[in-house]
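Chemist: After the sequence you'll find the predicted model.
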Amino acid sequence: MSETSRTSGGDLRRLGVDIYAQWTAMWNGELALAEKIMAPDFTLRYTQANTEAFDGIRTPAGLAAVIEAWRRSRTELRFAAEGEAVVDLALVDGAPTGLVARPYRASFTGEDGETVARSGTDTLRITGGLITEVWSVSSGAAGRTFYR
């Protein structure tokens, strides 16, 4: 029996949702996850304003360092997955490969003391069980949330 036939679509879906949850936890400060979930060489594609710092990052250590520095200036920022994940994974040579996409919510306390929330969507390309490419789009500073 092949590895593909022993792994159900539900198992791959759960795996994709778990990878996304770890991606989110990494952004919330669990920086050791970078070495666990990111490929040794990857590409980040961010469309948000002021995200140029991510353009040249290609290693897990580099990503963890930038997230750590970035979070120092945004200590209250919290990311959470929202909505349904879209998981399109298959086993290739025994390892999950494909795409995982999910909306997220970023929230923080604004200068007026009110909670500010913005939505975005991250799409993760998984190759051999590791994140090799990320596309990230958010509503930005003047944006809104997808979910209430």
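Modeler: Looks like it came in fine. The structure displayed is predicted, hence computed values, not measured ones.

Chemist: Every contact and neighbour count from this point should use C-alpha atoms.
Modeler: Noted.

Chemist: separation between the closest residue to residue 46 other than its chain neighbours and residue 124?
Modeler: Leaving aside its chain neighbours, residue 46 sits nearest to residue 136 (4.8 Å; criterion: C-alpha to C-alpha, 6 or more residues apart in numbering). Residue 136 is 9 Å from residue 124, where distance means C-alpha to C-alpha, to the nearest Å.

Chemist: Put this next to the first one:
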Amino acid sequence: MKRTIWFSSVMIGMLCSSFVLAKTEITGTYQCEGESNINNKPFKGTLEIHKHEKKGLYETKFTYRDGSKDVGILKPSKKENVYVQYFHSAVPNEASGFTRFTLKSPQELAANYVYISENTGDIATGEAVCTQKKKR
């Protein structure tokens, strides 16, 4: 009997936690840190996510430490708590790529990205953790 109650409690908790994550609003400002495969260079910057005028889409802006920017569109995938982003440099014809964001908690996104430099043809991949800044 105790096992049944314990098992039921665990199952309900798992169900509710994924429901809470699925309903989490991802708009806001995030600090991102990770690594890129280009010279094992640290990856650091600020990600801003805003609702797009088209329902279900988000506009993104990423600002790197050096001040350069990427802009993009983010949308939920069919997989729960996973979002896919297409982005490109704010400066035309520099770089473009894709990012897969996985919602790890209401304040944390895990990012896996790939981009190609339109100038050199170099392909970079990497991963980062993005933590939402506290709202004031």
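Modeler: Structure's in. What do you need? On a predicted model such as this, the values are computed, not experimentally measured, just so you know.

Chemist: now what about the TM-score between them?
Modeler: Once the chains are laid over each other, their TM-score by TM-score structural alignment, normalised by the length of the second structure reads 0.43; 90 aligned residues with a C-alpha RMSD of 4.1 Å.

Chemist: sorry, back to before: give me the number of residues near the residue nearest to residue 46 of the first structure?
Modeler: 16 (other C-alpha atoms under 10 Å).

Chemist: Over to residue 103 of the second structure?
Modeler: Applying other C-alpha under 10 Å, I find that residue 103 of the second structure has 20 neighbouring residues.

Chemist: Over to the residue nearest to residue 46 of the first structure. Which of the three states is it?
Modeler: The local conformation at residue 136 of the first structure, judged by DSSP: H, G, I helix; E, B strand; the rest coil, is strand.

Chemist: now it: how far from residue 78 of the first structure?
Modeler: Residue 136 of the first structure is 16 Å from residue 78 of the first structure, by C-alpha to C-alpha.

Chemist: What's the biggest strand in the first structure, counting residues?
Modeler: strand 95-109 (DSSP state E).

Chemist: Show me what it is packed against.
Modeler: Contacts defined by 3 or more C-alpha pairs under 8 Å, 6 or more residues apart in numbering; DSSP states H and E place strand 95-109 of the first structure against helix 9-27, strand 78-81, strand 86-92, strand 115-127.

Chemist: for that strand, which positions count as buried?
Modeler: 96-108 (16 or more other C-alpha atoms under 10 Å).

Chemist: what's the answer for stretch 116-133 of the first structure, then?
Modeler: For stretch 116-133 of the first structure, by 16+ other C-alpha under 10 Å, it's 116-127, 129-133.

Chemist: Then residue 62 of the first structure would be within a helix, right?
Modeler: Yes. Residue state for residue 62 of the first structure (three-state DSSP) corresponds to a helix.

Chemist: residues contacting residue 124 of the first structure?
Modeler: 20, 99, 100, 101, 131, 132, 133, 134, 135 (C-alpha atoms under 8 Å, 6 or more residues apart in numbering).

Chemist: Of these, just say which sits nearest to residue 40 of the first structure.
Modeler: Using C-alpha to C-alpha, residue 132 is the member of those that sits closest to residue 40 of the first structure, with 8.3 Å.

Chemist: quick one: contacts for that closest one?
Modeler: Per C-alpha under 8 Å, 6+ apart, neighbours of residue 132 of the first structure: 38, 39, 41, 42, 43, 124, 125, 126.

Chemist: what separates the last one from residue 119 of the first structure, distance-wise?
Modeler: Distance check for residue 126 of the first structure against residue 119 of the first structure: by C-alpha to C-alpha, it reads 22 Å.
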